[in-house]
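> the sequence and its predicted three-dimensional model are supplied below.
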Amino acid sequence: MKKKLLVGAGVALTLLLSPLSQTFAAEFTTGDLRKVDNVAHRGASAYAPENTISAFDKAVEMKADYIEIDVQRSKDGKLVIIHDTTVNRTTDGTGKVGELTFDQLRSLDAGSWKGEQFAGEQIPTFDEVLERYHGKIGILVELKAPELYPGIEESVAEKLRERHLDKPQNEKIIIQSFNHESMKKMNDLVPKVPIGVLTSSRAHTTEQALQEFSSYADYFNPNYGIVTEELVNQVHSLGMKIGSWTVRSQEAADFLLDIKVDAIITDYPDYVDPRN
């Protein structure tokens, strides 16, 4: 794979050749040092309106490792954070995100539907999220329906470059999408940023499909309903990590922990021990 396999191979070779390799091996096998990333889906969206500052702040408070955000674009070119391609469900407005100006989107109430205490919450911008949270919590960036927004990949890449986040440390920025062609493009634009492919299709879990994904992606992120221990092992064997969504029960979280996924994407960060 494009990034981590080369690094990993070098590290492995160094350890094999090192006279301290036995010491390192002993250290790494003492206890369970595996880390599962706790990803707050659209923020801590069980407790605050999804994809709002309140939800993201709650995720930080709950000690999640990442917030997951959905990026779309307004009619006048502003990158905004909202899941649906219309504003109907999560705001007091109506219409398609891409057909409304930023001012129109910004005037909407994106919180009251979740509770009166969230009245007046606004749709955040990508700039605001990067500025407020980078360095404080990891950010899993989903490009939502990028086929509706030609050139959005370049816009996202530029925002990351402006903050030197195109060279993230410790994978604190990850980009994912259901649109796999878009992710190939993102890999070309920001080759040092980890890329994830989203899917809910079993057709994408074949050996051939996974091999193709591993040529440009670092993460294979399937729907919880199609995850098996065999799939986890298959993904790991190809040098990718696996993060599953969307966890909304303790039982689902426990199952995924047991089969050793790398990340759990959940509305309830408290269902996942962030220090496990």
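Looks like it arrived, so ask away. Predicted model, so just to flag it, every value in this text is computed and none were measured.
> can we go C-alpha only for contacts and neighbour counts from here?
OK.
> relative to A40, how far out is the closest residue to Q211 other than its chain neighbours?
Nearest non-adjacent residue to Q211, counting by C-alpha to C-alpha, 6 or more residues apart in numbering: L238, 7.1 Å away. Plainly put, L238 is 26 Å away from A40 if you go by C-alpha to C-alpha, to the nearest Å.
> how close does the residue nearest the centre of the chain sit to A119?
Closest residue to the average C-alpha location of the chain: L140 at 2.8 Å, with C-alpha atoms, centre = their mean. L140 sits 26 Å away from A119, taking C-alpha to C-alpha as the criterion.
> next: P194.
Taking C-alpha to C-alpha, one finds P194 at 36 Å from A119.
> which of these two has more neighbours?
Using other C-alpha atoms under 10 Å, the more surrounded residue of P194 and A119 is P194, with 25 against 14.
> which ones are touching the residue nearest to the more buried one when sequence neighbours are not counted?
Using C-alpha to C-alpha, 6+ apart and skipping residues adjacent in sequence, the residue nearest P194 is I174, 5.1 Å away. Applying C-alpha atoms under 8 Å, 6 or more residues apart in numbering, we find I174 in contact with 139-141, 193-196.
> A further structure is provided below for comparison with the first:
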Amino acid sequence: MKRLFKQTAILSVAVMGFFFLSPIEKALAAQDNNYENTIKTIAHRGSSGHAPENTIAAYDLGFEQKADYIEIDVQMTKDDKLVSIHDTTVNRTTDGTGSVGDYTLEELRNLDAGSWYDESFAGEKIPTFEEILDRYRGKIGILIELKSPGLYPGVEQKVADALIERNMHKPNNNKIIVQSFNHDSVKRFHSILPSMPVGVLVGYGQAENGEITDEHLEGYAAYADYVNPNKSLLDHDTVDRIHQHGLKTWPYTIVDQEWVDRLMGYGVDGIITDYPELMDFR
């Protein structure tokens, strides 16, 4: 009887201890030691809080900060080359003007993609998709966003071809995920490489009155592996429902500790952030 009482008391203390844990500690306590079950850190456009987005400088820093993935944006040039840049124009992040699709690769590579952020990054170039794959393959995961794919017919096949050429299309060997706000584009990519994981980005325009519904999730689950929404579209219930549909969720874009704590308390699977150091407690 004394032994039973002692075991019950120990269990009660453990339960009470868990009750008083912070949201981060609760989330971590619920994780296995298995890598696949740990909360992932995704460096948004690289470590873009500290270096010019979508440049090698930002990606290198994300790697140095031990992010699990770098997130990159992929578009296509006038001569059908794949490059990494977020906006459909070069105005904001280079010293040029005009649409990405109106430039050849050589013309884009002549632009300065670093000085807008800080003069210490002067001379940074817009990287090609292939350059990124070759530099980081096997070192860090790559979350590939097909940016405005409606402007670039055939971009899904070209991305798939670059991955196949490098034998990076096998999901068990490479941490590569393809996502887009354009869900038809995600479906096209999935039809080309059905074994590769894909995700749907979800903004307010894809939600229904600010909610990701079960009907949405049933549709996504037919082809996708991830639902990656605006952080404000998530709560405990939505994360639970995402998981019930067999999907994972990596919300975007987190820039402060308060949101990290909140989202980890919800039980998300990863966090897309401009500041990977926010996840240093892992």
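Yes, it's here. These numbers come from a predicted model, not from an experiment.
> what's the counterpart of K147 of structure 2 in structure 1?
Correspondence of K147 of structure 2 to structure 1, assessed by TM-score structural alignment: K144.
> in this structure that match contacts Q72, no?
Yes. Between K144 of structure 1 and Q72 there is a contact under C-alpha atoms under 8 Å: 5.9 Å.
> neighbour-wise, which of the two wins?
Between K144 of structure 1 and Q72, counted using other C-alpha under 10 Å, the more crowded position is Q72 (27 against 23).
> which residues does F102 of structure 1 contact?
74-78.
> shared with structure 2, which of those?
By both residues aligned by TM-score structural alignment, their matches' C-alpha atoms under 8 Å, the contacts of F102 of structure 1 still in contact after alignment to structure 2 are 74-76, 78.
> list buried residues within these.
When the kept ones among the contacts of F102 of structure 1 are checked for burial by 16 or more other C-alpha atoms under 10 Å, the buried set is 74-75, 78.
> then P229 of structure 2 would be within a strand, right?
Yes. Applying DSSP: H, G, I helix; E, B strand; the rest coil, one finds P229 of structure 2 inside a strand.
> map it across to structure 1 for me.
P229 of structure 2 maps onto P222 in structure 1, with residues paired by TM-score structural alignment.
> is that match in contact with W245, as I believe?
Yes. The criterion here is C-alpha under 8 Å, and P222 of structure 1 meets it with W245 at 6.7 Å.
> any idea what N38 of structure 1 aligns with in structure 2?
In structure 2, N38 of structure 1 lands on T41 (TM-score structural alignment).
> host element of its match?
strand 40-44 (DSSP states H and E).
> all helices for structure 1, in order.
Applying DSSP state H to structure 1 gives helices spanning 4-17, 21-28, 53-61, 102-106, 126-133, 152-162, 180-189, 207-214, 229-237, 250-258.
> how about the longest one, aligned to which bit of structure 2?
Right, helix 4-17 of structure 1. Counting by TM-score structural alignment, helix 4-17 of structure 1 has no counterpart in structure 2.
> check which helices and strands that helix sits against.
Contact analysis of helix 4-17 of structure 1 by 3 or more C-alpha pairs under 8 Å, 6 or more residues apart in numbering; DSSP states H and E lists no helix or strand as a packing neighbour.
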